[in-house]
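> Coordinates for the following, if possible.
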Amino acid sequence: MTQVGTITREYWINVTGGSVSAIPVGTTPTGVTALTSFTSPSNWANSYGERVRGYIVPTVTGVYQFAIAGDNDCELWLSTTNSAANKVLIANVAGWTPAGNWTYQPSQKSGQITLTAGQRYYVEALHKEDQGDDSLSVAWTVPGGGSMFTVIDGAHLAPIQ
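The predicted structure follows:
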């Protein structure tokens, strides 16, 4: 079983454009770091793209809802298994949202998704920063926790292998 605690952040610098389709994910990234929560550094740079990927490992079985916030364009993908081949787009940001704002655009929230405790689910967030402020965060609501979104912490994340 993969150890929990971090998720993998890959980034590419000097990437022009404002769409996630401009991120050269098929090439070697400029750098790779580990994040201890599903939040990338804010106001980090201009003209870059990043992919944050790994596994979500829930500790409670039940219904979850996900949300992504970022500046600029972002996409959130989740798999029904631990395989990236099964990922589907569950939420996205067109343009930008304020950092940590989970209700700015309807498209930034997923539908309700049932997850099983202890199972690994492949997750991937793509973020393309153009100019100005930049941020990326992914949050969820947890079973029995009400409707408040909280950033997914390292206790529920595992890095890509």
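> alpha carbons only for contacts and neighbour counts from here, please
OK.
> Kindly check the end-to-end length of stretch 125-137 for me.
9 Å (CA to CA, to the nearest Å).
> Next, the structure of the following sequence, for comparison with the previous one:
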Amino acid sequence: LHTRVEAGAERDAFAYLGVAGHAALWVNGRRVGATLTGERLQPGAHVVAVPLRAGINEIVIKLSHPSGQSAAHLRFGDGEGRAIEGVLARLPPVLTWSAVSADGARALLAFDAALDPASATALVGTSIGAVGVAAARVREGGYLTLELSGLATGARVALPLIGLTGADGTPLEPGATAPIHHDGAGRVPGFAATWFADITLQKPVLSRIEPRIDTEFGGGSPHPSVPVDGFGARWTGVLVPNISGDHVFTTRSDDGVRLWIDEKPLVDNWTGHGAVDDSGTITLEAGKSYALRMEYFESGGPGMIRLSWTQPGGAPQVLDSSNIGSEPASDLFAP
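Below is the predicted model:
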């Protein structure tokens, strides 16, 4: 894991770390402290003295876990755990997905943080072979729309993102690129998710693209606009399997869930309950598109939702954007 911290002046600080697994902390290329170990993530369980230099400090946490389920939580403070004035996190925006319109004239890039609109002009004139960027526009929510030329159907390029920065001026990671693939479908990778402020799915408060359905809420919610109890969600997408045959879809939910493939109900457990698995089987054809819809509600207490599938001859795995795409909203690729 990599992040940046900006300090107004050289000073000593403390890193408050929680880890699941084993972790080592590196600051500006130098290891700080001993190996840290935790059976489960407990924020602030470890405190490490850290020297910060004036300006940008490069922070790296190296993680390992026998099961691969490593995690870390990091914040900086003084010796009493209080925030330090003049010490700010500078996280580089990370590209989460990219998509190309059906005609290949535009690309949409989604980042996990807001971008600086002025920095997008640095991409204009960029070219990779026959493919060029004619215009670039930053949109609210961390989206970047590019007008392209010369992108043939089936073409794949890795577009350099040189000069693009976050809203606070933090540059992207060195060498960052965006995969541009014109598949002719014009779909966005992932599920189209709508979150509701009620369990009857009548009061929408948030819409976004999500790469997978796999979240444990604990006592919280998926977003500040969604209440911590009494909320719901609906996901839709176009499923394209890799293999023909019987596919098993499994939900794990707390509370209610229901799932349809091409309007055929596979799971229907629309009740309040603790974490439980429900499954349904359907025969699918490789390369064919199927409409998927799943709904969920959480009525109170801890909540979780996950959608997995098992393809013929395979092992269960979380269904993600490698096999799910969303039909874009009418203005998603607008210039």
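> TM-score of the superposed pair?
TM-score for the superposed chains, counting by TM-score structural alignment, normalised by the length of structure 1: 0.74, backed by 135 aligned residues with a CA RMSD of 2.0 Å.
> What's the local residue count around P302 of structure 2?
Look at P302 of structure 2: counted by other CA atoms under 10 Å, it has 18 neighbours.
> Which position in structure 1 pairs with it?
Superposed on structure 1 with TM-score structural alignment, P302 of structure 2 falls opposite D133.
> these two touch, right, that match and Y48?
No: with contact defined as CA atoms under 8 Å, D133 of structure 1 and Y48 do not form a contacting pair (12.0 Å).
> Give me the nearest residue to the most centrally placed residue in structure 1, chain neighbours excluded.
Centroid-nearest residue in structure 1: A125, 3.5 Å away (criterion: CA atoms, centre = their mean). Distances taken as CA to CA, 6 or more residues apart in numbering place L76 nearest to A125 of structure 1, at 4.5 Å, with adjacent residues excluded.
> could you pull out the strands for the stretch 51-200 of structure 2?
For the stretch 51-200 of structure 2, the strands defined by DSSP state E, counting those that start in this stretch cover 55-64, 71-77, 87-89, 95-100, 106-111, 127-128, 131-139, 143-149, 156-160, 177-181, 188-189, 191-196.
> right, so of those strands, which gets closest to G33 of structure 2?
strand 55-64 (11.7 Å; CA to CA).
> State the span of structure 1 onto which the closest one is aligned.
Taking TM-score structural alignment, strand 55-64 of structure 2 hits no residues over in structure 1.
> which strands and helices sit next to that strand?
strand 2-7, strand 11-27 (3 or more CA pairs under 8 Å, 6 or more residues apart in numbering; DSSP states H and E).
> buried sites along the first one?
Looking back up the chat, that one is strand 2-7 of structure 2. Neighbour counts using 16 or more other CA atoms under 10 Å place R4, V5, E6, A7 of strand 2-7 of structure 2 among the buried residues.
> so the first one makes contact with I56?
The one in question is R4 of structure 2. Yes: between R4 of structure 2 and I56 a contact is recorded at 6.4 Å, counting by CA under 8 Å.
> Translate V142 of structure 1 into the numbering of structure 2.
Per TM-score structural alignment, V142 of structure 1 is aligned with Q311.
> Can you name the residues that contact its match?
I243, G245, D246, H247, V248 (CA atoms under 8 Å, 6 or more residues apart in numbering).
> and if we set it to 6 Å?
H247 (CA atoms under 6 Å, 6 or more residues apart in numbering).
> hmm, back to that, against F66 of structure 1, how distant is the match of P302 of structure 2?
On the measure of CA to CA, D133 of structure 1 and F66 of structure 1 end up 23 Å apart.
> quick one, strands of structure 1?
For structure 1, the strands defined by DSSP state E cover 7-13, 31-35, 48-56, 62-71, 74-79, 87-93, 109-115, 121-129, 135-141, 150-151, 157-159.
> Trace F196 of structure 2 over to structure 1, please.
Aligned partner of F196 of structure 2 by TM-score structural alignment: W12.
> and that match, how many neighbours?
For W12 of structure 1, using other CA under 10 Å, the count is 20.
> ok, it touching V32?
No: the criterion here is CA atoms under 6 Å, and W12 of structure 1 misses it with V32 at 9.3 Å.
> Structure 2: matching residues for stretch 52-60 of structure 1?
The aligned range for stretch 52-60 of structure 1 in structure 2 is 235-243, by TM-score structural alignment.
> and the matching stretch, how far apart are its ends?
First-to-last distance for stretch 235-243 of structure 2 - CA to CA - comes to 23 Å.
> Tell me which residues are up against that stretch.
Contacts for stretch 235-243 of structure 2 (CA under 6 Å, 6+ apart): 191-193, 286-294, 323-326.
> give me that answer again for 8 Å
So stretch 235-243 of structure 2 is in contact with 190-194, 284-295, 311-312, 323-327, going by CA under 8 Å, 6+ apart.
> Which position in structure 2 pairs with D71 of structure 1?
By TM-score structural alignment, D71 of structure 1 lines up with D254.
> gap between that match and G232 of structure 2?
11 Å.
> got a list of what the closest residue in space to V157 of structure 2 that isn't next to it in sequence touches?
Nearest residue to V157 of structure 2, sequence neighbours excluded (CA to CA, 6+ apart): I180, at 5.2 Å. By CA under 8 Å, 6+ apart, I180 of structure 2 lies in contact with S98, A99, V100, A107, A155, R156, V157, A158, L159.
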